[in-house]
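> starting from these lines, generate the structure:
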Amino acid sequence: MIDEATSLLAARLFHGGPPEPGPDWSPVDWGAYPEEVVDRKWRQEAARLNRLLDERDDAHEPIGAAPAPASASAPTPATLARVMDRLTAAPSDPADGTDGDAPRLAARLSVEVAREEAAATRAHGRGPAAGAEGPAGGSGGDPWIDGFAPVFPLQPPRTGRELLADHVTAMVCCAAVDTAGAAPGLDWLDGPALLVGGRRRADLAHPVLSLVEDGDDGPLRAWLGEVGVRPEKPVRLV
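Below you'll find the model as predicted:
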């Protein structure tokens, strides 16, 4: 009971949530956390990234605008190769410079994540009513525990590029789990981890950043070859 209470209190403080277990908030055993939370988070982010790739591109759509309607045709299989090809392709808009579609994807991810978080807040009744003030006298957007908002967020808001890097990392991890026998893990200090052969791989950040920031897929392809990941194979999404 003490562990359960501590788990719920930590979730409430750092993530926001009700003080008692419910349909959306229930204790997760530490041993089940990689499958129940880490793997699910990776696949949710991979699904979001592929959903944006499925959208019909509009050359005149301004950066940061709402996503264009999805194509009526059958969705393209969700593969890591598709993501890499998109981020290394020549830019469709000269204004994007040498970064290809990375700025557009990063901007769309920022909009999509903000929209989903706002929808989740409304759906679960989190946060004080419009115009209400929290204990510190702030506006309705201030975090305060009675409104289920996190009092101590675990990380500051991410930039579009950081979101894109996180989503590409999630796609890589899904591909590694589905095609190379890897497994989700959890590190006490660093959080979600990818386990290959039972050991944590902590060398994925640089190859992903090379792809996202420079459009260079060489380091990531070398990493995939070393681990045995097959980027052309579809991954399982949520």
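
> please make it C-alpha for all contacts and neighbour counts, starting now.
Fine.

> check contacts around the nearest residue to Cys173 once chain neighbours are set aside.
With Cα to Cα, 6 or more residues apart in numbering as the criterion, Cys173 has its nearest non-adjacent residue at 6.6 Å, and that residue is Leu194. By Cα atoms under 8 Å, 6 or more residues apart in numbering, the contact list for Leu194 reads Cys173, Ala182, Ala183, Pro184, Gly185, Arg200, Arg201, Ala202.

> measure how far the one helix or strand Leu194 maps to is from the centre of its chain, please.
Using DSSP states H and E, Leu194 falls within strand 191-196. Centroid separation between strand 191-196 and its chain, computed with Cα atoms, centre = their mean, to the nearest Å, is 15 Å.

> can you name the next helix or strand after that strand?
Per DSSP H and E, the first helix or strand lying C-terminal to strand 191-196 is strand 199-201.

> which among the contacts of Leu194 end up buried?
Neighbour counting by 16 or more other Cα atoms under 10 Å classes Cys173, Ala182, Ala183, Pro184, Gly185, Arg200 among the contacts of Leu194 as buried.

> can you lay out the contacts of Leu194 as JSON lines showing distance to Ala136?
Formatted as JSON lines, the contacts of Leu194 follow (distance: Cα to Cα, whole Å):
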{"residue": "Cys173", "distance to Ala136": "41"}
{"residue": "Ala182", "distance to Ala136": "46"}
{"residue": "Ala183", "distance to Ala136": "43"}
{"residue": "Pro184", "distance to Ala136": "39"}
{"residue": "Gly185", "distance to Ala136": "38"}
{"residue": "Arg200", "distance to Ala136": "42"}
{"residue": "Arg201", "distance to Ala136": "42"}
{"residue": "Ala202", "distance to Ala136": "40"}
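
> to check against the first, give me the structure of this:
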Amino acid sequence: VAGTSASAQPDIAAARRFVRGLDGAVADAAAPARGPVRRALRLPRVFVGRIARILLRSCRGHAAEMERGVAAAASSRAREVDYGLRIVAQEQVGLAYAGWDRLLTRVALPAWRMGRWPSQLDAGVVAALTELSRRDRLAEGYASRLGERPACDLLEEPGAADEAASLLAARLFHGGPAETGPDWSPVDWQQYPDEVVDRKWRSEAARLHRVLDAVGVPPAAAVGGVPTLDRVVEHLEAGEAGGEELAAGITAAVAREEAEAEDEAQRRAKATAPGGPAAPGTGSDPAAGDDLLALWGPDPLPLFPLQPPRTGTELLADHVAAMVCCAAVDTAGAAPGLDWLDGPTLLVDGERRADLGSPVLSLIEDGDAGPLRSWLASVGVRTDKPVRLV
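Modelled structure (predicted):
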């Protein structure tokens, strides 16, 4: 903030507007030509886009030097601020970033992967930062500031603005469609535990049992072949090799399901685009073939992916933990819950249980079921009882 004066300098502001204008012209030329007017002006737009691209390449070095100069001026101005205040500000910014990051990766991402997008991300950020202020002494000031009148009150329809921003975040970070559909619908925070957490657990538990069927693990005959937690624990307890086989099977199943979902999304996008399956922007275009926007089509890939692909061990741990949570809900009276910083969580007697990860890893990595059986006994989970799957 101390260095913003350099950005407000008229020549710098004008240069930035010029570069943004060139960038906008390139993007406009690469956008699909929808509508008769835009199709008629396609050739002029492509010509202007090529000229703008040449100008951008020519001024790239000058723009980079200008931004370095702005950054140097901002840094020099910021050093004049008291050191103690700078440290506090850096800590506060870091904590705010951590709250946003955890809300997106641990709360929003599980919902996005299921075809649901939380429609009140701004409200979730406030809740996450408030929870962060409760847990971290460095964030204690958040609670008082967040209790003041929020800036969104200045909007005529803050709920609609929050929903629009939430959908935009889902597109930027996950690549979801631009509009609600049968496989892409909003969910509010009150519905999140039942419609996202419980469904996520049961979907993963069902996938785990399908992989067990595929590798030839017999079902529990004592309960009529229905899924039980005993079946999972006993198979993993029998050797290390069983865990590797399950991890490979789950990885392949997840990749196959994601590919099928992507193919279905592309099919629907082509079917709903103007002109049907051969709509502009969905095929190869020699004039704009080197432009990523033209390759992406109407449903772009995420511009800022949140997480790298998960490993087989991580996927197996998630699926085993999901099976344990399903068994706890069905046989021990537990309930799905939402933690603003850690995402889906298991509630036992109304209290959050965050100690399941270590016993599950002991079972997967070492074949040691002792810690997990002790945990199940403390919660009162019956491993021999059938579990409801989706």
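
> got a TM-score for the pair?
Put the two chains on top of each other and the TM-score (TM-score structural alignment, normalised by the length of the first structure) is 0.80; 212 aligned residues with a Cα RMSD of 2.8 Å.

> related to what we said a few turns ago, and the counterpart of the residue nearest to Cys173 of the first structure in the second structure, how far from Thr4 of the second structure?
In the second structure, Leu194 of the first structure lines up with Leu346, judged by TM-score structural alignment. According to Cα to Cα, to the nearest Å, Leu346 of the second structure and Thr4 of the second structure sit 45 Å apart.

> same thing with Thr272 of the second structure?
45 Å.

> now swap in Ala73 of the second structure and tell me
Ala73 of the second structure sits 9 Å away from Thr4 of the second structure, going by Cα to Cα.

> who's more crowded, those two?
The residue with more neighbours, out of Ala73 of the second structure and Thr4, is Ala73; 17 against 14, by other Cα atoms under 10 Å.

> how much space separates that one from Glu67 of the second structure?
From Ala73 of the second structure to Glu67 of the second structure the distance is 10 Å (Cα to Cα).

> among the buried ones among the contacts of Leu194 of the first structure, which are located in strands?
Within those, residues falling in strands by DSSP state E are Ala183, Pro184, Gly185, Arg200.

> the second one maps to what in the second structure?
When you say that, I think you mean Pro184 of the first structure. Per TM-score structural alignment, the equivalent position to Pro184 of the first structure in the second structure is Pro336.

> that match touches Glu195, doesn't it?
No: if you go by Cα atoms under 8 Å, Pro336 of the second structure and Glu195 don't touch, sitting 9.8 Å apart.

> how about the residue minimising distance to the centre of the second structure, what does it touch?
Relative to the mean C-alpha position of the second structure, the nearest C-alpha, by Cα atoms, centre = their mean, is the one of Leu109, at 2.9 Å. Leu109 of the second structure makes contact with His174, according to Cα under 8 Å, 6+ apart.

> residues in the first structure matched by the helix ranked longest in the second structure, start to end?
Taking DSSP state H as the criterion, the second structure has its longest helix at helix 42-78. When the first structure is aligned by TM-score structural alignment, helix 42-78 of the second structure has no counterpart there.

> how distant is that helix from the center of its chain?
Relative to the mean C-alpha coordinate of its chain, helix 42-78 of the second structure is positioned 31 Å out (Cα atoms, centre = their mean).

> the closest residue to Arg50 of the second structure other than its chain neighbours: neighbouring residues, count only.
Closest residue to Arg50 of the second structure apart from its sequence neighbours, by Cα to Cα, 6+ apart: Val26 at 7.1 Å. Val26 of the second structure has 24 neighbours, counted by other Cα under 10 Å.

> Gly84 of the second structure now?
For Gly84 of the second structure, the neighbour count with other Cα under 10 Å is 9.

> which parts of the stretch 201-350 of the second structure are helices?
Under the criterion DSSP state H, counting those that start in this stretch, the stretch 201-350 of the second structure contains helices at 229-237, 240-272, 292-296, 312-332.

> among these, which is nearest Arg116 of the second structure?
Of all these, it is helix 240-272 that lies closest to Arg116 of the second structure, at 13.7 Å by Cα to Cα.

> list the buried ones in that closest one?
Using 16+ other Cα under 10 Å as the test for burial, helix 240-272 of the second structure gives 240, 242-244, 246-251, 253, 265-266, 269-270.

> could you say what helices and strands that helix packs with?
Under the contact criterion of 3 or more Cα pairs under 8 Å, 6 or more residues apart in numbering; DSSP states H and E, helix 240-272 of the second structure touches helix 198-214, helix 229-237, helix 312-332, helix 357-366.

> in TSV: the ones you listed, plus distance to Ala15 of the second structure.
Formatted as TSV, these follow (distance: least, Cα to Cα, whole Å):
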stretch	distance to Ala15 of the second structure
helix 198-214	49
helix 229-237	62
helix 312-332	47
helix 357-366	52
